[in-house]
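Chemist: show me the folded form of this:
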Amino acid sequence: MGTVTPFPVPAARAAAQIGFERAELTRILDLYGRMVAAGHWRDYAMDMGRDAAIFSAFRRAAERPEFRIEKRPALRGRQGMWALVGEGGAVLKRGHDLAAVLAPVERRLLKLVAE
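Modeler: Below you'll find the predicted structure:
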């Protein structure tokens, strides 16, 4: 019998796409659902790329996203792989824990319900 030689795969193609894990996406969509129920958000978009996975929340579909939740695993050892980016593009919160990064939006939800 012949020898089977595996086809070489470049190392750069090993991580071709970054995505959200089930628990992370559940946490994000739970927050999104509560913001929709409060009447604050109406649409969302997800972008899975080579460098980052991004969840964008919109007040209206035709605008820029009010918040972007970004997961960048390359920054895991530095500032943290999670970032909350505002409408103007400024990083509002960065960290290693998703719950801590989502805290400013959670507080905003509490203020919306209290009014």
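
Chemist: from here on, just use CA atoms for contacts and neighbour counts.
Modeler: OK.

Chemist: can you give me the helices for the chain?
Modeler: Along the chain, the stretches classed as helices by DSSP state H are 22-37, 98-114.

Chemist: I'd like the structure of this one too, to check against the first:
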Amino acid sequence: MTQPPSIPFPGPGKPEDKVAFDRAELGVILGLYGRAVAAGEWRDYGMSFLRDVAIFSIFRRSAEHPLYRIEKRPRLRLRQGQYAVIGMDGQVLKRGHDLKTVLAVLDRKLIRAVD
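Modeler: Purely as a prediction, here's the structure:
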């Protein structure tokens, strides 16, 4: 009896299957998130790690659609930049190569909300 050829099955723990934020990127994102929570603007977040994109979603309340999505798409690294901030309506608010520069659009909105 011969065994059938094995078909490679992408297991749930393979890091090469998913895009993720690294520790430094999460530090920058969570720093901004912490300031917004302290200001009372944001309340919840969610993260999704997919094959071609990592998404950090920001919510005012947990049962709503996200106010903002911070996306990392490595395929766009050589074009418009791999980082993007997307608003609730799907409009790209800022896109670029440097995460801190891209997140500045949210930092400015946070400063206006606190004043």
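
Chemist: re earlier: mind putting the helices of structure 1 in CSV, distance to residue 57 of structure 1 included?
Modeler: Putting these into CSV (distance: least, C-alpha to C-alpha, whole Å) gives the following:
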stretch, distance to residue 57 of structure 1
helix 22-37, 8
helix 98-114, 11
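
Chemist: residue 49 of structure 1 is nearest to which of those?
Modeler: Nearest to residue 49 of structure 1, of all the helices of structure 1, is helix 22-37, at 15.8 Å by C-alpha to C-alpha.

Chemist: count of neighbours near the alignment partner in structure 1 of residue 64 of structure 2?
Modeler: When structure 1 is aligned by TM-score structural alignment, residue 64 of structure 2 is paired with residue 63. Residue 63 of structure 1: 9 surrounding residues under other C-alpha atoms under 10 Å.

Chemist: how close does residue 56 of structure 1 sit to residue 42 of structure 1?
Modeler: 11 Å (C-alpha to C-alpha, to the nearest Å).

Chemist: cool, residue 13 of structure 1 as well?
Modeler: Distance, residue 13 of structure 1 to residue 42 of structure 1, using C-alpha to C-alpha: 36 Å.
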